[in-house]
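Enquirer: model this:
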Amino acid sequence: MDTLLLIKAAIMGIVEGLTEFLPISSTGHLILASSLLDFSAPPFTPEKAKAFDIAIQTGAIFAVILVYWQKIRDTVVQLPSSGQARRFAMNVIIGFLPAVVLGLLFGKAIKANLFTPQVVATTFILGAFVILWAEKRQNTARIHSVDDMTPWDALKVGLVQCFAMIPGTSRSGATIIGGMLLGLDRKAATDFSFFLAIPTLIGAGVYSLYKARDVLTMAELPVFLVGLVFAFISAWLCVRWLLKFISSNSFVPFAWYRIVFGVIVLATWWTGLVVWAD
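Expert: Sure, this is the predicted structure:
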């Protein structure tokens, strides 16, 4: 196996882990990193690189499972006897379903028509203004724990997550900021975003590998494993940092970062430095 390709896979894994759970769009960052690293060049291919980008999300989600292991374990153990545990599990399922349905219905059309530098840059910048607006609002949150959410709350957050199908939006950004606008406090919105990511990203990773089964071989296994491991490590560090950060800070810095990154997307597209076409 090409050592340089493994190094590139490690860098891609780090980018995935550091950006997946921040409201800054991991997809946009992976496209930029992939282009700058020439990650889809032989011996890899664009089809394998696309499968890799989605598959390594599974490594990042393992970090969330580790950080929230006690809550996940307690919920599973208490399912037969606790109404609260059953409600929480059902809320995660309810929040997950809209992305499944709309993804299957419109996923191909979105990839074919919306994956342009103009759309990516626009959603980066528009998302930044939504974050600034959400943080400026003085409305008192009515939900301070994921255990206080109703199925209706979960469904609304799940519907908001569907906006992340538009490139550059950010799944975590949509669910966290959307949750805050829907009445969750910053901590509850972040927690539910992470829990919602578990079935969403695992499902996307498995589905991506299934679709790419004809182009992948055992020869690519080391590349995928390296990406998964580094995505896991960087995501674990990032999630732990973010949970501490939001205890005393807002998401405003991420909004300004999104504006800067949106300009970078336009600049790299305009100069031809990055190939943003799908």
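
Enquirer: C-alpha from now on. contacts and neighbour counts both.
Expert: Noted.

Enquirer: I'd like the distance between residue 53 and residue 205.
Expert: Note on residue 53: its distance to residue 205, by CA to CA, to the nearest Å, is 9 Å.

Enquirer: Looking at the two, which has the bigger crowd around it?
Expert: Neighbour tally, residue 53 and residue 205, criterion other CA atoms under 10 Å: the higher count belongs to residue 53, 24 against 20.

Enquirer: quick one more, to check against the first:
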Amino acid sequence: MTTFQAIILAIIEGLTEFLPVSSTGHMIIASSLMGIGEDNFVKLFEIVIQLGAILSVVILYFKRFFRSFDFYVKLVVAVIPALIFGALFNHKIKEMMGNPLIPATTFIVGGVILLFVDKWFNKVEVEEEKNINLPTALKIGFFQCLAMIPGVSRSGASIVGGMSMKLSRKAAAEFSFFLAVPTMLAATAKDILDYYKDGGFKGANLHQEISLLLIGSAVAFVVALLAIRSFITFLEKKGFQLFGVYRIIIGVVIIALYYSGHLGAFKG
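Expert: As a prediction, the model looks like this:
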């Protein structure tokens, strides 16, 4: 992986992390098209820079993270399903990442759902994130687990899950952002440890690998910082339909690229 390729992936991550379009799916496709999708370090890079992008939430919502102990209790409860399912099905998840038709299918299915979600869940009882109770937080955590399937958006799954429990778009989106912080901290720590156990971060490549992770995380952080506010504003005014159309188009493009021979299998 070159510095230029790292920056491209980081920009994609920063732009898509908080949108219901699957940042991981976009990076998998981009890395495959650039011919680096089979590299184990690239797979680690794609996880680590997600944490970089998500840390922008801590900056933008700094006061929320120091508002009350109850805030952290809800996050801990909501992240438990991801920790359990991630540990149980980690190998299967990596296997699914090797088949381009899986994210293509989930892009299309998710797109169809987003076309109608504003009509399905238009009754709001919880206007603000602070009013989410523990059972609702846990249920949103289970919805987030759907994002372990390649092409399913973590933010999309948790936002739609929140809306299905009568949260407003804004409340569901903000809780999704907050939940991403412990989720990606855990995922990043695990992947870094696994990569090290497999022989990474050693020898002549150590300096380059650390440099690429730092550059990618910094770029993803800055781009996400600029993108997240725009997303909230757009979501409140326009809803999810445009994202649904986009997902369907991307899914069809992936299928076309795959069957035309321009997109090979991903190596999990």
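
Enquirer: ranges for the helices of the stretch 101-250 of the second structure?
Expert: Remark: helices of the stretch 101-250 of the second structure, listed N- to C-terminal, are 101-120, 134-144, 154-164, 169-197, 206-238, 241-259; assignment by DSSP state H, counting those that start in this stretch.

Enquirer: Over in the second structure, find the residue span stretch 169-187 of the first structure aligns onto.
Expert: Under TM-score structural alignment, stretch 169-187 of the first structure corresponds to residues 152-170 of the second structure.

Enquirer: Ends of the matching stretch, what's the gap?
Expert: In stretch 152-170 of the second structure, first residue to last residue: 20 Å (CA to CA).

Enquirer: thinking again about what came up before, name the stretch among the helices of the stretch 101-250 of the second structure that sits most buried.
Expert: Per-stretch averages of neighbours, counted by mean count of other CA atoms under 10 Å, single out helix 154-164 among the helices of the stretch 101-250 of the second structure, with a mean of 26.

Enquirer: how far apart are that helix and its match in the first structure?
Expert: Superposing on the first structure and averaging over aligned pairs (mean CA distance after the TM-score superposition for the first structure), helix 154-164 of the second structure comes out at 0.8 Å.

Enquirer: Any chance you could list what contacts that helix?
Expert: Applying CA atoms under 8 Å, 6 or more residues apart in numbering, the set of residues contacting helix 154-164 of the second structure from outside is 17-22, 117, 121-122, 124, 136, 139-141, 143-148, 168-169, 172-173, 175-177.

Enquirer: change it to 6 Å
Expert: 18, 20, 121, 140, 143, 144, 147, 172, 173, 176 (CA atoms under 6 Å, 6 or more residues apart in numbering).

Enquirer: May I see these organised as JSON lines, with distance to residue 4 of the second structure added?
Expert: Rendered in JSON lines, the data for the contacts of helix 154-164 of the second structure read as follows (distance: CA to CA, whole Å):
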{"residue": "18", "distance to residue 4 of the second structure": "23"}
{"residue": "20", "distance to residue 4 of the second structure": "26"}
{"residue": "121", "distance to residue 4 of the second structure": "42"}
{"residue": "140", "distance to residue 4 of the second structure": "37"}
{"residue": "143", "distance to residue 4 of the second structure": "35"}
{"residue": "144", "distance to residue 4 of the second structure": "31"}
{"residue": "147", "distance to residue 4 of the second structure": "28"}
{"residue": "172", "distance to residue 4 of the second structure": "35"}
{"residue": "173", "distance to residue 4 of the second structure": "31"}
{"residue": "176", "distance to residue 4 of the second structure": "30"}
